[in-house]
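Enquirer: can't give you the sequence, but here's the structure:
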């Protein structure tokens, strides 16, 4: 059924639609493709809802979530929904995300914590946490295929890589030498100001600024983070007594992280062929 759905969604043959109906149909297909691109993230966060805090069959919740994440990733590879090259990129997201989690939850920083017990916790961080970052990469990879994404006026790769690295480093260094988030955001704004993403909701090309895509993706990740903290999967210090919404400033942090993730995906061989870098 999923293969049939993908075949239908990637069928770009012209459709005969009335002018009044076209915007609605394209919006519907865009929503379906976006939901399909969130397959990994959707299944993973569904498990966050379903798995009780006490765990299942005597297995701690963190360990159950780690096993589920592995099963989802293995199934997507087996079903050829992702290639080995894409899985390697997703693995990189897992590593950089887990390293950031270890730093942020350390006793000297304590930005947030994972209060529950689990066998699959390393340095106080459950191993499933890296999959939350990998889910972002999986979404971008799936959306690239389903929406037939093409990038125009992408900045030179060395410059894009430099800003991505600085964004990642700032997540660590702002605890010691100040937060340069907005300076980096300004640099990214300059780099990607002319960059346009071309996509096909149905059978015709549409386009929007790539920066808007970064901001919108960051917003939905921020919403997912609110869900995760509400379910008690992890908690910020101000949420230990009673839950409160994650501060809106996290939206900007996630948007910057999306830029870093996008840069890694854009360097995949089959993706790079669809990225236009002006001379």
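Expert: Sure thing, it's come through. Owing to the predicted nature of the structure, the values given are computational and were not obtained by experimental measurement.

Enquirer: going forward, measure contacts between C-alpha atoms and count neighbours the same way
Expert: Noted.

Enquirer: how far out from the middle of the chain is stretch 213-220?
Expert: Chain-centre distance of stretch 213-220: 9 Å, with Cα atoms, centre = their mean, to the nearest Å.

Enquirer: Just the residues contacting it, thanks.
Expert: Outside stretch 213-220, the residues within contact range by Cα atoms under 8 Å, 6 or more residues apart in numbering are 251, 252, 253, 254, 255, 256, 257, 258, 259.

Enquirer: do stretch 152-167 as well
Expert: Stretch 152-167 has contacts (Cα under 8 Å, 6+ apart) with 181, 184, 187-188, 191-192, 194-198, 256-257, 259-260, 263, 275-278.

Enquirer: try it again with 10 Å
Expert: The contact list for stretch 152-167 (Cα atoms under 10 Å, 6 or more residues apart in numbering) reads 169-170, 173, 180-181, 184-185, 187-188, 190-198, 207, 209-210, 253, 256-264, 266-267, 274-279.

Enquirer: now stretch 228-244
Expert: With Cα under 10 Å, 6+ apart, stretch 228-244 has contacts from 45, 48-49, 52-53, 61-62, 105, 110-116, 125, 129, 222, 224-227, 245-246.

Enquirer: how about that stretch: buried residues?
Expert: Within stretch 228-244, the residues scored as buried using 16 or more other Cα atoms under 10 Å are 228, 229, 230, 232, 233, 234, 235, 236, 239.

Enquirer: where's it relative to the chain centroid, distance-wise?
Expert: 21 Å.

Enquirer: Pasting the second one now:
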């Protein structure tokens, strides 16, 4: 649960914000000034800012999901360019636009590219193993994997690096990075090895709870500094990705074997997979944005 609300004024120049984020904060300052001293009004303003900034952090993922749904309903069957190729070119154009307009920094882009590589490697293996499949169309592909699939993993990376910056994430009792890196390697390896040996996901899930169980995440919305258990944050983001996965499979971006004869909601067991993949994702991000304690005095570096 959220705990320990503290209202403080953001420090001038302390946050690296884009023009959109500055305008959101300016709007919040104006609304708070209308009813000074009202705690209920302050909570409402903070809630609106939270929703706006979360939506802003999801910009790339939301735009990509919109493209998938639009292609599902409106892309012409008679088009000379295959739908998967059109999606790849559109996703690439979206990524270039975000960089050109400085909606995404070069530093953030490095993480996104790393997510592309990690995700594509998994896609190549999983499609070959029959875990899921894509429509066999287009030329912009590697094996059975269309290149737009890497952008879906990139969307997760884009969201994570943006929330680290936008919400000024800080951590109490964050585990050493070498510990989290070893855990992430084990989780990533299990996505491959469970096809040949026993699936260790439940052991890995227990390890995640043991490693992160005491960690508390602090984040700033506008003037409010809130905190919640990091495991809860992982669970909420994993659930959100699961909802997006259902929309993507409904759009025909890919299909699981059980969906080939007719689409249905992706099983809830996939939540565990997304939860574990979240750990890999977060660990990748922490090597670009080292986790810092709430007071900002240092970082977890070992």
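Expert: Yep, it's here. Only a predicted model underlies this, so the values are computations on that prediction, with no experimental measurement involved.

Enquirer: Please work out the TM-score for the two chains.
Expert: In this superposition the chains share a TM-score of 0.92, using TM-score structural alignment, normalised by the length of the first structure; 274 aligned residues with a Cα RMSD of 2.1 Å.

Enquirer: against the first structure, where does the host helix or strand of residue 5 of the second structure fall?
Expert: Using DSSP states H and E, residue 5 of the second structure sits within strand 3-7. With TM-score structural alignment applied, strand 3-7 of the second structure matches no range in the first structure.

Enquirer: got it, and stretch 167-186 of the second structure?
Expert: Mapping stretch 167-186 of the second structure onto the first structure (TM-score structural alignment) gives residues 147-166.

Enquirer: Which stretches in the second structure count as strands?
Expert: Per DSSP state E, the second structure carries strands over the ranges 3-7, 141-142, 145-146, 170-172, 216-220, 224-229.

Enquirer: if we look at the fifth one, which residues are touching it?
Expert: When you say that, I think you mean strand 216-220 of the second structure. 2-8, 10, 46, 50, 163-174, 225-233, 291-294.

Enquirer: Filter the residues you listed down to the buried ones.
Expert: So, by 16+ other Cα under 10 Å, the buried ones in these are 7, 46, 50, 163-172, 174, 225-231, 291-294.

Enquirer: Among the contacts of stretch 152-167 of the first structure, name the ones in helices.
Expert: 169-170, 173, 181, 184-185, 187-188, 190-191, 210, 253, 256-264 (DSSP state H).

Enquirer: Of those residues, keep whichever come out buried.
Expert: Using 16+ other Cα under 10 Å as the burial test, those include 170, 181, 184-185, 188, 191, 210, 253, 256-264 as buried.

Enquirer: contacting residues for residue 74 of the first structure?
Expert: 68, 80, 82, 87.

Enquirer: Alignment lookup: it to the second structure.
Expert: Counting by TM-score structural alignment, the partner of residue 74 of the first structure is residue 96.

Enquirer: One more: residue 211 of the first structure?
Expert: By TM-score structural alignment, residue 211 of the first structure lines up with residue 231 in the second structure.

Enquirer: Can you give me the separation between that match and residue 278 of the second structure?
Expert: 10 Å (Cα to Cα, to the nearest Å).

Enquirer: Same question for residue 41 of the second structure.
Expert: From residue 41 of the second structure to residue 278 of the second structure the distance is 34 Å (Cα to Cα).

Enquirer: Map residue 127 of the second structure across to the first structure for me.
Expert: Match for residue 127 of the second structure (TM-score structural alignment): residue 105.

Enquirer: from memory its match sits against residue 122, does it?
Expert: No. If you go by Cα atoms under 10 Å, residue 105 of the first structure and residue 122 don't touch, sitting 11.3 Å apart.

Enquirer: Who has more neighbours out of these two?
Expert: Neighbours were counted for residue 105 of the first structure and for residue 122 using other Cα atoms under 10 Å; residue 105 has more, 18 against 11.

Enquirer: what sits against the more buried one?
Expert: Contacts of residue 105 of the first structure (Cα under 10 Å, 6+ apart): 111, 112, 113, 114, 123, 124, 125, 236.

Enquirer: Quick one: end-to-end distance for stretch 102-120 of the first structure.
Expert: Stretch 102-120 of the first structure has an end-to-end distance of 13 Å (Cα to Cα).

Enquirer: Check the gap between the residue nearest to residue 185 of the first structure when sequence neighbours are not counted and residue 34 of the first structure for me.
Expert: Nearest non-adjacent residue to residue 185 of the first structure, counting by Cα to Cα, 6 or more residues apart in numbering: residue 256, 7.2 Å away. Remark: distance between residue 256 of the first structure and residue 34 of the first structure (Cα to Cα) = 20 Å.
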